[in-house]
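# quick one: sequence plus predicted model below, questions after.
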Amino acid sequence: MKQYRAYCFDLDGTIYKGTEVIEAAAQTIYELQKRGIEPYYITNNASVNREDVENKLAKMGIVAKRERIYTTAVASALYCAEYHASSHIYLYGEEGLRKAFAEQNLRVVGPEEADVAVVGINRESTYESLSEVMNVIRNGATFIATNSDKIIPTATGFGVGNGSFIRLLAHATGIEPLYIGKPESTMLELVRESGGYAKDEMVMIGDNYDTDILCGIQYEIDTIHVAGGVHTQAQIQQREKQPTYFVENLTELL
C-alpha cells in the first residue's frame, strides 16, 4: 500500500464505536505516530468541537493534536467566519456547535433576528423545536447543514443522523441547504491548506461509502474503506466508483 503524508481518519465507526475504541485503529495510529506521521481526524459529528474529540480520544489511549481535528461544527464555524462574518446566525444543534461558533466570535441570535440558520445534530429535537427552525428558514434565512448523514454509528447499532432531520426540513420548507460535512470537501480542503499537501499525498479513511469514501473520491484523493461499519465491501462493490483500497482492519495500513 502506498504511504502518505496526510492520513485523514473518520471517527465514528472507524476509530471507535460509541464509547468503545477499535483496538486495530488505536494500534495503527500509534504506529503512524512512531514513524513521525501525525494523523488528521475528520468527523461529521457537529455535537462536538476539537477539545471534546481530543479528550475522548485521550480516554481511549489515543493522543491527538487538537489542530488536526476537524468536526463539522468547527468547519461550519470557519465557513461562516469567511462568508457570513456579519450575519445574524441561528444555531440548531448541541454544545459543540455553539462552542465552535463562539470561538470564531460569530453573532449568534434568536429565531426572530436570524438571516442564517445552521443545523446540526440535535438529540433533544422536538416537534416544537423543529418547527421553530423550519420557520426561520421559511422566513428567508440562508440554510446551512453541518452534514447529510442519514444514520450514525452507536455502541449498540445505529442512530438517526442529522441528514434525516435535514430532509424533513428541506421537505417542509422546499429549500435545499448548503452542506458542509462529508461527502462535501470542505474539511479535506482545510487539511490540505493547513499542511500544504499535494492531493496525491493525502488519503481519506472510513467505513461509510456515502460520506467518507465519496468525500475522498470527489476531492480526487485516494481512499481506504475499512470493514465493520456502515457499509460492507460487498455493498460498495455494487457502486460505480470504488475506493482505492479495502481493508478488514486498519493495521493493514502498516
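Great, that's in hand.
# contacts and neighbour counts: CA atoms only from here.
Will do.
# start and end of stretch 140-156, how far apart?
39 Å (CA to CA, to the nearest Å).
# can you give me how far it is from the chain middle?
Chain-centre distance of stretch 140-156: 9 Å, with CA atoms, centre = their mean, to the nearest Å.
# over to stretch 26-41?
20 Å.
# with stretch 135-152 instead?
Its chain's average C-alpha position is 15 Å from that of stretch 135-152, according to CA atoms, centre = their mean.
# okay, how far is it across stretch 176-190, tip to tip?
With CA to CA as the measure, stretch 176-190 spans 24 Å from end to end.
# buried residues, that stretch. List them.
For stretch 176-190, burial by neighbour count (16 or more other CA atoms under 10 Å) applies to 177, 179-188.
# take a look at this one as well, against the first:
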Amino acid sequence: MTESGGRRLTDFAAFLFDLDGTLTYPDGAVPGAPEAVRAVKGLGKKVAVVTNNSRLSRRQLAAALRRSGVPLDEGEILTAVTATARLIAGQRPDARVLVVGSAGLRAELAEHGLRLVEGPPAEYVVAGVDPDLSYPKLARAVEAILSGAAFIAVNVDRFVPTETGRMPGAALVVGAIQAVVGRPPDVVVGKPAPGLLLEACRVLGVRPADALLVGDSLASDLPAARAAGTAFALVLSGVTSGADLAAVQDRPDYVFSTLTELRECLGV
C-alpha cells in the first residue's frame, strides 16, 4: 500500500465502492471483495456502491452481488441509471423519455414513473450502453434532440467489462449522437462527474471530506473524487495497471494492490 492522503483509513466515516473491476468481475466477485466489505461494515462504517453501470437496474445488480457473496443490498447501491431517473423525475415527473440503452436502463426509468417513448416528441433523450444499438434508434434520438429534447448521458465510459473481455461503453452511443447534433450532452450523470458521489454522501449523511471512494479507474474514479471532495483509494484489480499509475501526476490518496490489502490496513 502507498499513500499520500495522510489520514488513517479508519478515520473515514463512509466507504464508497466502485463496482466493475473493484468489487466484481463479469464472472463473480473480485478476490477479497466480500471480506473487505464485511470488514468495513464490521467497523461500523457506512457503505455504498457508486457505479456507472448502465446495463442493469439496482435490483439486478443487488441479485448479482448476492450471488457473488458480496454483502450489499439494493438500498446500498447508487447507479448512474438510478441517478438519471431521479434527475429527470425531479425536474419533470411526467416526462416523455426516449431511451437509447439497455433493458435495465429502461426498467429503472419506468419504475420512477417516467413515460418511455420510441420516438419524438420527447422531453429527454437518455443515452447509455445499448447492446441492441441500431441506426433507426440513433436517428430517432437525434431528431428528438434537434426538436428540443434535453440530451442526458448516463455516463461516457469508453469500455465496459464482459465475460469475454470488454465491449464499447456508453461513449459509443453518446459520441454518435453528439457528432450529429453538434453539441455535447446537457448532463453527464455518472463518473467522472461528481454527482453520484455527492448523492451517495447525502444519502449516507456524511460530508464528502469524510468519505473514501474505492475504485479501479484513474480516468473516471479519480476525477470524480477530486470534484466531489472525497478521498480516493485506487485498487489495482481492474482497468489500471502499475504503468498507468506511474504515468499520472495527480496521485491517488491511497493505492492498494488488492482489496485484501485494504482490509489488512484497516486492522481487520
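Received, thanks. None of the values given here were measured: they were computed from a predicted structure.
# I'd like the buried residues of stretch 176-190 of structure 1 as JSON lines, with distance to residue 125 of structure 1 appended.
Compiled in JSON lines, the buried residues of stretch 176-190 of structure 1 are given as follows (distance: CA to CA, whole Å):
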{"residue": "177", "distance to residue 125 of structure 1": "19"}
{"residue": "179", "distance to residue 125 of structure 1": "20"}
{"residue": "180", "distance to residue 125 of structure 1": "21"}
{"residue": "181", "distance to residue 125 of structure 1": "20"}
{"residue": "182", "distance to residue 125 of structure 1": "23"}
{"residue": "183", "distance to residue 125 of structure 1": "24"}
{"residue": "184", "distance to residue 125 of structure 1": "25"}
{"residue": "185", "distance to residue 125 of structure 1": "28"}
{"residue": "186", "distance to residue 125 of structure 1": "26"}
{"residue": "187", "distance to residue 125 of structure 1": "26"}
{"residue": "188", "distance to residue 125 of structure 1": "29"}
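# could you list which of the residues you listed belong to helices?
186-188 (DSSP state H).
# just give me the closest of those residues to residue 58 of structure 1.
For these, the closest approach to residue 58 of structure 1 (CA to CA) belongs to residue 187, at 22.1 Å.
# quick one: what's aligned to the closest one in structure 2?
Under the alignment by TM-score structural alignment, residue 187 of structure 1 pairs with residue 196 in structure 2.
# just residue 122 of structure 1 next, same as before
Checking TM-score structural alignment: residue 122 of structure 1 goes with residue 130.
# element containing that match?
Using DSSP states H and E, residue 130 of structure 2 falls within no helix or strand.
# contact partners for the spatially closest residue to it that is not a sequence neighbour?
Sequence neighbours aside, residue 101 is the residue nearest to residue 130 of structure 2 in space, at 4.1 Å (criterion: CA to CA, 6 or more residues apart in numbering). Going by CA atoms under 8 Å, 6 or more residues apart in numbering, residue 101 of structure 2 touches 54-55, 126-131, 133.
# and if you look at residue 101 of structure 1?
Residues in contact with residue 101 of structure 1 (CA under 8 Å, 6+ apart) are 73-74, 77, 108.
# restricted to helices, list those.
In this view, the contacts of residue 101 of structure 1 that belong to helices under DSSP H are 73-74, 77.
# how many neighbours does residue 132 of structure 1 have?
By the criterion of other CA atoms under 10 Å, residue 132 of structure 1 has 15 neighbours.
# can the ones in helices among the buried residues of stretch 176-190 of structure 1 go into a markdown table with extra columns for distance to residue 5 of structure 1?
Output for these, formatted as a markdown table (distance: CA to CA, whole Å):
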| residue | distance to residue 5 of structure 1 |
| --- | --- |
| 186 | 19 |
| 187 | 16 |
| 188 | 13 |
